[in-house]
Structure formats: structure tokens, C-alpha cells
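J.: here is my input, please return the structure:
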Amino acid sequence: MRNELYDSEVIPHRAQVYGKVFSRHPALDLPAKIALAFEEFLSEKKISVLPGDVLAGYAYKYSWDLTDPHKTPDSYNAAEVPPYDPFCIDDEVERIKAYLGGDEHHPAVKKLRFFQKGVHSWLFKHNSGGHIIPGQQRILTSGLKALQDEAKTELGREHTDSEKSYISAMLRCAEAFSNYILRYSEEAENSARSIEDPSEKKQLLKISTACKHISKNPPQSFFEAVQLVWLVHEVLITDMPVNCVISVGRLDLYLDSFYQADLAAGHITGDEAQEIIDALWLKFAANEMCYQNVTIGGTTVSGELISNPITLMCLRATERLRCDQPLLALRYAPDMPEELWEESLNVLRSGTGFPSFFHDAACIAVKERQGLSHEDAVNFAVMGCVELTGCGNDFSNTESMRINIPLLLEFMLNRGVQRLTGEVFPLHNSHDLDSLESFDEFYAWFKRELRAYINLGLESADLIESFWGRLYPAPFLSFTMKGCVQKGRDVADGGPIYNNSVLNGGGFASTADSLAAIKKLVFDEKIMTLSELAVALDQDYKGYEHLLRLISACPKYGNDDDAVDRFVRDIVDIFIDEAEGRKNSRGGTYGIGLYTVQDHAKMGYLTGALPDGRLAGTALSNGFASVQGKDISGPTALINSAVKAEISGAGNGMVLDLKFSPQFLQNPSNAKATRHLINSYFARGGIEIQINVVNSETLLAAKREPEKYKNLVVRVSGFSAYFCSLLPATQDEIIARTEHGNF
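T.: Purely as a prediction, here's the structure:
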């Protein structure tokens, strides 16, 4: 059943509906238009409940489309992999320009034009919208009607006209969603009429009854709770802006009370509950590579460790089904019960890269550091890949800005010109390369350029954020979030309780290894000058094979070598210094992210040769790990390198990847050693660690004959995906990672 049911027409159909509604109501404000269009679309959207369905809900393939405007090409096919470069920046700049009167010379527009060029050149990566954990728990606890009644009450309170209009838009969307759930109730009942098999008829009627109840009321059973979770999720990903990354939050915390009540009343067995969780996993799995994270484990506000039957069911569903979705994040605590450890290791052995491990205490501390209350920090969950956010109360716009750190070295060594595009990016401090007399002088220059471009990127991204909620409102998502109805404001316009922003980086190890090579070869040993190195980079090392041999002997991050690890530590310090405490336009502050998703490959496409020996167009280093294959001293050395930096300040999350051979974890002593490694890493301040259990031979075979490996799931960078769906550069990068077979 995996990936077989999806609606390939949903995105184009949605575009048509929104276009018709917008043209019929030109005088309405944008939120009102979107609410009417949302209502009409949900009333028309194709739905289906078939015999054998455990849950209602019709999934569709992930799209990069915008909620408004809908620029779906005529050739769009939702079954295909999304396009490589979904640059929403172009539409954003044009809309902001129009909002500001169409003046190309407006200072804001001029700033955004430069940022736009940086995004297209992969100096910056930028996405807005989505990347959030909605208020699933609020809806499960209160029910839709009670939350709708809250909105109606709010309309009677003192608000501006625009705030009341937005509350009305949120309310219309919520009521449309209730009616959409009722459509499933009717569809299941109609389907049951034509079914003779008693068990299938019973299941369809169960779906019908459940949907009718949860269309207004809080769930009264485990089945109803899971059904509501999925339908909320389905509709949000149907009608969210570009890159509609939506995660679920702490599923085992949300569902356990429903399960325990049903179990005590004799209404459910463990096997029946597992089947429902498996069915939910299959719903997620129809939407490939879309970063739907489920968080399990961790502690409660009272300090109780969560390790309940739902926790284990989520792990077992992941192990048995072996899909790329949902992503599964485990909030680690040193006193986790043995059963939870064993189930986690079993899933790791399956080779899907799940679960990723997050240090509960460190994550709570960094979210408090970013301004969340203790209660809300304790209830953090993992959004998308590794982003740490509050649940139903926090819009941190977690992919708003990422900077390609090693590309700044390219600018410095090539007069501000990007080698592979010819684009010019002016240096803030120009120097004649051979006038620099010491590495300290060169390094100080690099740090100045890094700070300057970080500030330029953050100012530009924040400028876009200041307009996003007005230009791309999301009233249904806003309805689910705590604070939006009370304020009458959009989720991206300061509506939630927390409204933070982010600074992410890419190529940490690539930069550190490059700096180490420059220090050793140019300044310490004086084998060449900076200008001579620049010529070698221009030639992509063709004819400079001797130089590559010298570079290979330079210090490499990931081997517990202070000579190079200090550069990563310094860069993280700069990130924290530039971000922490900085205010954004929505009243929040900044956090930093030390992860790259697939962006290390994408940034690498347009980055020329680097001083660390990396060739032009190849992937940069992944997340916070070493350059691929350069951590030759074992996983403990890599961890020792990582914890020298202040990774405990990574409020937007981090990624530390390890790759083990499949045979390695089959050995009980190695599995025990892996636990000790994870315990040691977290005890020393680590935030996140993930383990790929796959051998390079399998990956190479999958590249040669992808048709034989369609279901091969691997860990990428904070997320897992079907290997054959990845960009070729990403595939090569994963193959090149060090494969550990011992400690």
C-alpha cells in the first residue's frame, strides 16, 4: 500500500480553485480571499475511503508550489521529484517591490536584489513559510468546535478591523476543515454500503463514526485521536506555502492517555494500536522526502521520563515499514529504560538512519536560552530535519537564512568573483593577496568578511520576514497556533507566542580544512604564495596534483586535532555572537543551526575548488561532520573535535553524522560500545547524533542499478530519504563518508 494512494491532481486543482475565487472577489483583503478559496477547495478536493483503509485520508505527493500565487506549470506532475531549485526569492522580491510602490531604487528593494543574487549563487540559502509544528495537541485536547468558539468570542472583543478580518478568515478555515472531515465521514459510510465483507464494512463504519465525532469534538478514543492527527496534517500540507515542511511534535505524549484509557476499558489491544500507528506511518510515507518529523521520548515538565507503549510502537513501525517518512527523533536521556535502548538499536540496525538522537537536557537548555519558558522549552520537539522548536506556539522560520561559509574564501582569493558563475560579490575589505604577511592577518580578514556577509544575509532575510505574513498569509495554520487568534495576526506576522529567526551555516569542516591548509602551506612552510594558490584553484587543481598530495597531509577537522578544530570553534563563536540576542522584525531573537539538509551538495554545485583539495562543483562538508572521508581517526576523535565548539548554543539544531558498516552493530559488544559513545558525546555537551548503517558497496550498486534499490533508505543530513531519489552529488557525498568498522 506504500506510496500507492496519492492525488496527483490536488496541486493543479488547488491552483485553479484559488484563481477562480480570487478573481470573483477582487475587493476582499488577501486573508479573506484565501479563506474563501480554502473553503471552496476543501469542498471540491477529491477524497477516497477504500476497503482495507485503516484511517481516512488521501495523501498527495510533496510539492514546492506556493499557496498564493499558484504558479503551477501546466506540465506539473505531483508524482515526480520536486524541482532542484525552487527559488521563492524571486516572487518574494517582486511582491515586496510592488508593496513598496514598484520603485526599483527603494533601499529595501536594492538590498533584496543583492540578496536575491546571493540566493541564486548559493552564497545564501533562503526559504520562508512552513517549517513549523502546528498546534496538534491543542486540537486534540480542546476539539475543533471549542477552538472555533474561542475565535467567535474573540471577534466580540476589542480588535482593529484588520485583526477582526483575520480572525474571521481563521474561523472560516477552521469551519471549512470541520466540513472536510464530515466529507470523509460520508464517504466512508457510502463506501460501506457496497461492501459485503463484515470486517471491512465494520472498519469503514468505524471511520465514518470517528470522523463525524472529531469534526467538532475532542477525540474520545485512541483511534479518533490518530485519525484527527492525520487529517490536520493532511490539510496543512495541502494548503501551506512553499516548502511546506510540517512536523507533528511529541506524538507519544499526545496519544498515550487515549491509548491507556482504551486499554483499561478493553476497547483496544496492543496489536490493534500498533496497526493504527503503522497505518499512520503509511499515510506519512506517501509524501516522500518532505521532512515530516515525529518526536518521541524525553521528559515532561514534572521531570518524568516518557517511555510508553506508543514510544515503542513508533519505533517498531519505523523498523517494520522502512519508509523514508516520517522522520523519527528520539529525545535521549541517560536513564532511558533498557527496552527503549534495545528498540532504538534495532531500528538503527535496519539501516534507515532512524532514530536520530537528541540530548534532552541540552535541547531544553538551549531553547530556554532562546527565550522559551521552562514549560514550553521542556515541550520542544524536532521540526523537519533537526530544528528545535516549540509545539503549537513557535514560528522560528527555521530555514530563513543559511550562509555558504567556504564560498567567502573563494571571494577572498578571487577578487570577489564567484568562479563558476562570474557573479561579483564585493569584499568588505579588499587586500592584495601577497601583501598579507601572516596567517593571523589573513584569518582576521576572513572573520571580518564572514561577519559582514552574515549581517547582510540576516538583514535581508529579516526584511522578507517582515512582509511574509502580509503577502503570504496562512489562516488555517494560524488558527492552530497558540496566540494567533487572540492577537488577530498571522503565524508569520507575530501571531504565535514565540517569533524567532535563525542563522544557519554550511561547510564548516570544508572551511576549517581550507584554513588549515592555507596556514601550513602558505604561511608556515611557505611552499607557495596566496596568489599561486589562487591560480591552482582557478585551474581546479589540473596540473597541480603535487599540491593535492601536500594538502592531504594538512590537518583535517574530525581527528581531534586542535590545529584545525579551533577554526570550527571560532566560526561557531562568530555565529553565536552575531545571532544570539539579535532582535528580528517580529519581536523575536535568533538561534543558530549547524546542519545542512541537502544544501551542502547544492551549495557545492556553485562553489569552485577550495584550498582543502575539494574540486569545483562537488559537495561541501555535511552538517557538523568532517569533510567526507577525512575523519580517519575513528568516531571518538570526530566527537572530540565536535565538542570543542559551543554546539550547546545551537538553538536551531545541529547534525553530527556517523556511518557504520551493517555488520558492525550486529555484534553485541559493538552495539554496547555505540551506546557508550552516544552517552559520552551527550555528557560532553552534544546536541544531536545520527548513524547511517550501510556499506559503500551497496550504495555504489544502487547508483549503478537504481531500479533494484528503489526502497533503499539512507541517512542524509538530519533526514533520511530513498537513496535513488537524492541528487547525484548527495549520493556521492554519502558514499564518500568514512565507514567505521571499529572504535
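J.: from here on, just use CA atoms for contacts and neighbour counts.
T.: Fine.
J.: assumed Pro83 was part of a helix.
T.: No: according to DSSP: H, G, I helix; E, B strand; the rest coil, Pro83 belongs to no helix; its state is coil.
J.: OK, contacts around it?
T.: Residues counted as contacts of Pro83 (Cα atoms under 8 Å, 6 or more residues apart in numbering) are Trp64.
J.: what distance do you get for it to Pro51?
T.: 34 Å (Cα to Cα, to the nearest Å).
J.: what of Phe411?
T.: 60 Å.
J.: who touches Ala736 in this structure?
T.: Contacts of Ala736 (Cα under 8 Å, 6+ apart): 628-629, 696.
J.: out of those, which end up buried?
T.: 628, 696 (16 or more other Cα atoms under 10 Å).
J.: the contacts of Ala736 into a markdown table, with extra columns for distance to Phe258 and secondary structure?
T.: Shown next, in a markdown table, are the contacts of Ala736 (distance: Cα to Cα, whole Å; DSSP: H, G, I helix; E, B strand; the rest coil):
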| residue | distance to Phe258 | secondary structure |
| --- | --- | --- |
| Gln628 | 45 | coil |
| Gly629 | 47 | coil |
| Ser696 | 44 | helix |
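J.: one more to line up against the first:
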Amino acid sequence: MVQVSPRIEKLIEHLYASDPRVEAERAVLITESYQQTESQPIIIRRAKALQHILENMKIVIRPDELIVGNLTTTPRGTQIFPEFSNRWLEDEFDRIEKRTGDVFLIDQSTKEALSETFKYWKGKTTNELATELMAPETIKAMDAGVFTVGNYFFNGVGHISVDYKKVLKIGLKGIKEEARIALDGLDLGDPNAIEKSHFLEAVIISADAVITYGKRLAQKAVEEAVVATDTNRKEELNTLAQLLKRVPENPAESFYEALQSFWIIQAVIQIESNGHSISPMRFDQYVYPFYKKDVEGGLLSEDKAQELLDCLWVKFNDVNKIRDEASTKAFGGYPMFQNLIVGGQDKRGLDATNLLSYACLEASAHTKLPQPSISIRVWNRTPDSLLHKAGEVSRLGLGMPAYYSDEVIIPSLENRGICLEDARDYGIIGCVEPQVGGKTEGWHDAAFFNIPKVLEITLNNGYVDGKVIGLHTGTVESFATFEQLESAFKEQMTYFVNLLVNADNAVDVAHGTRTPLPFLSSMVENCIDKGKSLQEGGAKYNFTGPQGVGIANTGDALLAIKKLVFDQKELSLVELKQALDTNFGRGSLTPTSAPEPVQESNSLDLTKLSSEKLVELLQGLLANDSSNSAVATKPTTTANVTKDGEYIRSLLLNGAPKFGNDIDEIDYLVREVALVYCEEVQKYKNPRGGTFQPGLYPVSANVSLGLNTKASADGRYEGEPLADGVSPTSGRDVSGPTAVLNSVAKLDHHIASNGTLLNQKFHPSAISGEQGLRNLGSLVRGYFDQKGMHVQFNVISREILLDAQKNPEKYKNLVVRVAGYSAHFVSLDKSIQEDIISRTEQNF
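T.: Have a look, this model is predicted:
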């Protein structure tokens, strides 16, 4: 086994020496450029803005680095991208350093510089245009918590993997030449010739800008070599300078050049747009020829190659971004979702595992950092040795790698119109989203759709907090059968998915209009040929992928209602709704959802009520608080209501099976809930000429969406997190890990082609020793044999997590799986920490 170089620990220590800092440099530079190019086409303005940034930003080579290219002056700092949104940041200036998660430092001079630049952008951001394009009822649904499009509403799109292989093969000089040939060959009679020429010119400007950035890094390496006192460091810097004079302008010729060229591309994509999930994907495939030539050919030692790879792994963690405070509760832990996947099949259907696949897993084991988010593709010919290596990394407790099934993902992509050869070459973007690298604009994470909220709205006849948000599909008194309630729920789902599509398409158009990305587009197939940016539909494959959240809660709730209300008649829908409105007697955090019906008279004739209704009314009056009394100082709740609410909750929890225990009745109802969402989403098209495809994963939005959702009929209290992805609700899966996998495998993962997410948490003892590794491998293979799509593991004890909450200073390096990504536990908002702690701890 290759040992960890002492250099790696030094790099990590330097990277995490302090909290990340907000910087104003990019915001100032892009504003300067935009002010100078106001009369020019937007795609040209974007290219010239990137050029201005890369020619003027401060160049930094951090101590001991072998892979260089900075996005910010300070380690893990964040630049600001005012062209997407900025008002929220100015509103939060004084709270950024006081957050409970994702803390950033910001000094007064930075605040002042940013405030000054923001004046220029008023009325010019993608956020403002997207809002203007949305229907009023769409905005009402978003405000009510039915769905959120926060990722792209405030930020760049990201969620892309470019053709890194092409850059390594022909260099940016080759891409420039392609654009030049296309520009010279334009048919001037083409009605789109003007727009195409602008795009191609922008590609050339952008490529030149990145070449200049590489040469500025080379010059910085020369300058540092001159003053270096350590002989070894002087030699390292001189070697770097020679590399950077060649790449990324020219094709890479060595493993070291390939890594350095790759990193500059990775960094500049982030500088051009602050979208996250810029994913290397099948890194072990397109970099392997250089590894094979140098390492297997004896030109580079295995130890040195691993050190270079480990240095790159540390560098991934230098990328950061600031999100609004609300989003930190959905994407906590400074995540950047740079997904790198190993193994799987090649385009011909043969196993693609190679020595670099193992070296990549080893790099994650050496660095023990959240980035890159490493994954593994598994099929029936995956070598046991690769699965064994993956298991060794899993039990380090990093929550990585995530495991993906070729047997499900390849046909699911084919079903979306992707050819077999491309489908076999898929990787993972961000959390769990399958995509063909270098050919796709996937718009993954386009929204998070709160399915339990739709059931809540159904039970309230379209109301949320007294306001009409949905359709009037019937009061609870009007539902005589479960089928009527189910039909109303599906009708509301159809309505809200339509609004979700309106929101996504509005944001899509806004990005295409105001923030096209010429450099990013130049490295995706078909854009140069079409003369179109990604944002205008230039990619070979175009999708929009919104996620459904809370299928387990919704299925568990519907079955509880069916059994307890309609089959066994243990309670009425009216009684259930009252319990939900009062948060099972605890008192609702928000007003009741539906307004009281208007009475023609202020008086009520008690003589017209039956004795049963009279008793019910009097009990209700006794249960109500005395807030209308002139002498009341605070609401009161009687013991009787608390008991009744908790009794009803107990019925809901214990009176019907719960998803995750391998019980067909509930498992297939959850499957049906998921299909209601997925089948509706896939009906729609996007403005880029592509289609919508559904996913079933929340990142960690199940926590924030839960905060905005009232008590639900699965027994969940108001404000508690929703179920995580396709995982069972925490604590309800009581029959062991295999039962969970059996339940989740019954879902139709093929239709959820934008990805499904299954989290499992194991006590470390469960996979200790060789037998533990074999058990884990068998569990993965068994689940994938049943057509599950994805699974990932947190291997850590509850006791450690609780201690980390109490003593964060002892656990600064503790990395855990949050959702489709890993993060340092102590950097997470407490609500996300609690969600991780509450997950069922499995054992064999």
C-alpha cells in the first residue's frame, strides 16, 4: 500500500487553518467589465468579463502545492457573483459570521465594496428576471413551501461535466481552432448566423483568457522559485512553471500535466459561474492513459503519482461558495458536490476498472476530506477487489464512496433518448444524478418538490394558513371513500407539478437571456457545431431534473388514513385533521390551514344539533385556548387535548405498517406515490428543446422542507424533517438493513432517471474485519440485483455524533454523509446534525 506523503497533512492544515472568507475581487472586476461593454451582445460581454477577471485577479500559489490554480486569495474563500443575485447577501452581511452553519468571515471593506457593485446590478440579475417571468400562482406556491427552485434562482446552474478528455487531448488551442473553423465556415445567409458568430467569437475570447490565466500561474511559479530558499521547493516551482507554459493551452503529455491541465479547467468553470456540482465524473477513464504511460511505463513512481493525485484531492476542497442563510439548512457543510466516479462499463460494455480506479479510492482514504464526492459504478462484472477497496473506504466513516448500479442507470438513460454507447459512459453529477459527461446540460436539482405538503393542502381543500394556494378538491367531510381522497391528492399533485415546471422554465429562460457561459459551453459536444451556448440548447442532450421529496412520509400517511379512517373507522377524517392542525395537541407552530366557514349569523342555534355533535362542540370549546378572553395572557392547552392528540398520533404510528420493513402493502403504496410525481414530471419539456426527468432525492432539503410542513398523518410532528430521499422515515425501519433494501428496491428506479438516494447508517462494528467487508459487498450486490439504483453508508456510531455536537473542537476533521454529499459534521447547522443522528443505526 502506498503511504501518505507528509506534504498532504501540511496542505490540509493550511487549507483549514481558519474559517472561509468572503472576497469582493470578482464582483468588482465583473462589474467593471459590464460597465465597459453595455452596447455589446450578452455572450460577448460574458466572455470579456471572464477575460477581465482572469487577467486581473490576484494569482496565488499556496505553500507546498504541486497542483495550482486559485479561485480566491484566501484558502476556501468565496467570490461573489452579483449577476445572478445579490440582495439577499447584502441583507445578511451582519449575520454571515454568526450563522449556526456554513460560517463565513467578512470584513467591513468587503461589505462596502460589494454594496457599491450591487448598485449597478439592480434590475439586471437572473433572479429578478426569473421572478418577473413566473406566474403569480407559482410564486404563491413557492412561498407556501410546496417547492423551491433556490439552487438556480439565486446562483449559477453548474451540474455539469465537460469533455475533460478532449481538453487533455487537443488543449484549448485545439478548441479555439474548432471555433475559428466554424466561424470561418458560417453561411452568411443562415438566419442565425449573427448569433452563431457572436457565440463562436466568445468561445475564442474565453479560451484565450484561460490560456493567459495559465501563463500568469507560470510566471507566479517563476517568481516564487527565485525567492525560494529550500532547494527542493525551488525545483518543484520551476517544474510547475514549465508545465504551466504548456497546459492547458496544449495537449497534456504526462500524468502531471494531465492533472494540472484538468485543475485549471475545473477552477475556471467555477470562476465563470458559481454553479456547484462541477463534476469530474469518469476521471479514472480519461486520465488513465497518462497514468498508464508514466507509472506502468516506469517514468513516474507509484508513490509520486499517488502524491500528485492526493494533492489534487486536497485542491478540490479549496472550492467554496456562499449561499443564503435559508439554503444552508438545505445544503449545509459548504458542499460543492464535485462527484468523481470509478469503475463500471466502458462504451463497448466491457469492465472499465483500472489501476487508477484504485488510486482514486486510495486518495480519498489518504486525505479524508469531503471533496471530491467519490462514487463507484457496480455491475455483475465489477471485480470483487474493487468492491473490497470501496468497502475499506466506506468503513473509514467518510460516507464515501456512494454505490451506483449500471443495471438500472444505463437502461433508464436509454429510456430518455440517450444512445446505448453514451448511456454506458455515464457518470454522476452532484449528489446522485446520472449524466453523460461532455454531452449534457442536465439542470439537475432544478427544484425540490414537497410531496407531504401537497397531501396537507389536499386535507385543507387547497388552503395554506388561510390562503388559497391549491385547488378546491373537497373538504375532509366530503371524502366518503379513500379513493376520493386519493383522487383529490393526485389532482393537487398535477396542479402543483405544473407550477413547478413554470418556475423551472422561468429560471431557465432567465439564465439563457442574461448569463450564457461561453467557456463552459465550448467543452460540451454540439455547442460549437450549433453555434449555441448550453443555456440556449447547445448540448447534445438537454434535461431538467426536479426532485420529489418525502415519498415515505406520504405513503405512510396515506396507508394510515386508509386503515384507521376508512377500513377500521378508528377515527374520522375530521378528528384526524383537528389532531394535525393542533400538532397532536402540542400546539401548531403556524395558524390552522383552512379558514372558518362564514356564518350568516353570529349566533348558533344549539337546539338544531344532535346530542353527539353538542358534546363534540362543548369538548372543542373546552379544549380551545382562552386567547379571546380579556384576562387571558397566553394560550392554554388542556390535558385532555394533549392526550387525545397523542392518542391519535399513537394510532397513526402503530395502526399501519411503515415503509422500510419489507411489507408489500406499504411498499407498493410508496411506489405509487413516487409514480404519481414521476409520471407527471416527465410529461413536460424545457426551453432548451429537452425534457423534464424526475428524481427522488433531497440533498438535505428534507430538513428545511420539513420545517415548512405541518404535522402529517404518518405521525410526524410539525417542523420535523421529511424522510431522506427514498430512505424510510428515521426510526420506522425496524426490521434490519436487508428489509430496508427490499422495500426500496420495490420502487421503480428506472423512471426516476434523475436519480434516487438511499442512505443507510451502520455501527462500525457491523462491517469490521474481512467478514464485515464481505457482508457489505453482498448487501450492495443483492440490492442491485433487485434493481435498486443507489446506496451510500454512514459508518459511525450515534455516541460519536452526539459527542461531536457537545464538543465540536474535538471533531474538526469528522466527515459524515449528509445526503448525496459528505461534509464536516461540525460545520453543519444543528437541524441537519439532528437529522443525521436520528437515522436508524443498522447492524447485521
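J.: all strands for the first structure, in order.
T.: 124-125, 249-250, 293-297, 327-332, 356-359, 381-383, 387-389, 402-404, 501-506, 590-593, 657-660, 688-693, 713-715, 720-722 (DSSP state E).
J.: ok, and what's touching the third one?
T.: If I follow you right, that is strand 293-297 of the first structure. Defining contact as Cα under 8 Å, 6+ apart, one finds that strand 293-297 of the first structure is touched by 246-253, 305-307, 311, 314, 325-332, 381-385.
J.: over to the first one?
T.: Taking contacts as Cα under 8 Å, 6+ apart, the residues outside strand 124-125 of the first structure that touch it are 115, 118-119, 399-404, 457, 599.
J.: which position in the second structure pairs with Asp595 of the first structure?
T.: Check again: residue 595 of the first structure is Tyr, not Asp. The alignment partner of Tyr595 of the first structure in the second structure, by TM-score structural alignment, is Tyr697.
J.: let me redo that: Ala361 of the first structure
T.: Applying TM-score structural alignment, one finds that Ala361 of the first structure aligns to Glu407 in the second structure.
J.: OK, contacts around the closest residue in space to its match that isn't next to it in sequence?
T.: Nearest residue to Glu407 of the second structure in three dimensions, chain neighbours excluded: Trp379, at 6.4 Å (Cα to Cα, 6 or more residues apart in numbering). Trp379 of the second structure makes contact with 344-345, 405-407, according to Cα under 8 Å, 6+ apart.
J.: would CSV of those residues with neighbour count and distance to Leu776 of the second structure be doable?
T.: Formatted as CSV, the contacts of Trp379 of the second structure follow (neighbours: other Cα atoms under 10 Å; distance: Cα to Cα, whole Å):
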residue, neighbour count, distance to Leu776 of the second structure
Gly344, 26, 18
Gln345, 22, 21
Ser405, 23, 15
Asp406, 23, 18
Glu407, 20, 19
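J.: next step: these restricted to helices.
T.: If you go by DSSP state H, those have 406-407 in helices.
J.: now the contacts of Trp379 of the second structure in TSV, with distance to Glu23 of the second structure?
T.: TSV is the format used below for the contacts of Trp379 of the second structure (distance: Cα to Cα, whole Å):
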residue	distance to Glu23 of the second structure
Gly344	40
Gln345	42
Ser405	41
Asp406	42
Glu407	45
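J.: identify the residue of the second structure aligned to Lys487 of the first structure.
T.: Under the alignment (TM-score structural alignment), Lys487 of the first structure pairs with Lys530 in the second structure.
J.: which non-adjacent residue is nearest that match?
T.: Lys530 of the second structure's closest residue in space is Gly538 (Cα to Cα, 6+ apart), at 6.2 Å.
J.: so that neighbour makes contact with Lys532?
T.: Yes: if you go by Cα atoms under 8 Å, Gly538 of the second structure and Lys532 touch, sitting 4.6 Å apart.
J.: for Leu204 of the first structure, see how far away the residue sitting furthest away from the middle of the first structure is.
T.: Ranked by distance from the centre of the first structure (Cα atoms, centre = their mean), the top residue is Glu196, with 44.4 Å. Glu196 of the first structure sits at a distance of 12 Å from Leu204 of the first structure (criterion: Cα to Cα).
J.: then Thr318 of the first structure?
T.: Taken as Cα to Cα, the span from Thr318 of the first structure to Leu204 of the first structure is 26 Å.
J.: can you check Glu578 of the first structure too?
T.: Taken as Cα to Cα, the span from Glu578 of the first structure to Leu204 of the first structure is 56 Å.
J.: between the two, who's got more neighbours?
T.: A count of neighbours by other Cα atoms under 10 Å puts Leu204 above the other of Glu578 of the first structure and Leu204, at 29 against 19.
J.: give me the nearest residue to Asp631 of the first structure, chain neighbours excluded.
T.: Closest to Asp631 of the first structure by Cα to Cα, 6+ apart is Gly558, at 4.9 Å.
J.: can you get me a residue count around the counterpart of Glu465 of the first structure in the second structure?
T.: When the second structure is aligned by TM-score structural alignment, Glu465 of the first structure is paired with Asp508. Residues lying near Asp508 of the second structure (other Cα under 10 Å) number 24.
J.: likewise for the one 5 residues further on?
T.: For Thr513 of the second structure, the tally of surrounding residues (other Cα under 10 Å) stands at 15.
J.: now do Ser478 of the second structure
T.: 11.
J.: distance of Ile271 of the second structure from Met789 of the second structure?
T.: Ile271 of the second structure sits 33 Å away from Met789 of the second structure, going by Cα to Cα.
J.: against Thr554 of the second structure, how distant is Val676 of the second structure?
T.: 11 Å.
J.: Val203 of the second structure - nearest residue in space that isn't next to it in sequence?
T.: Among residues not flanking Val203 of the second structure along the chain, Pro518 sits closest, at 5.4 Å (Cα to Cα, 6+ apart).
J.: ranges for the helices of the stretch 651-800 of the second structure?
T.: Taking DSSP state H, counting those that start in this stretch as the test, the helices found in the stretch 651-800 of the second structure are 664-681, 701-707, 737-745, 769-785, 798-806.
J.: just to revisit the earlier point, between Ile271 and Met789 of the second structure, who's got more neighbours?
T.: Met789 (30 against 21).
J.: re the thing from before, show me what the residue nearest to Glu407 of the second structure aligns to in the first structure.
T.: Match for Trp379 of the second structure (TM-score structural alignment): Ala333.
J.: do His750 of the second structure as well
T.: Structural alignment places His750 of the second structure opposite Ser648 in the first structure (criterion: TM-score structural alignment).
J.: in contact with that match, which residues?
T.: Applying Cα under 8 Å, 6+ apart, we find Ser648 of the first structure in contact with 362-363, 366, 685-687.
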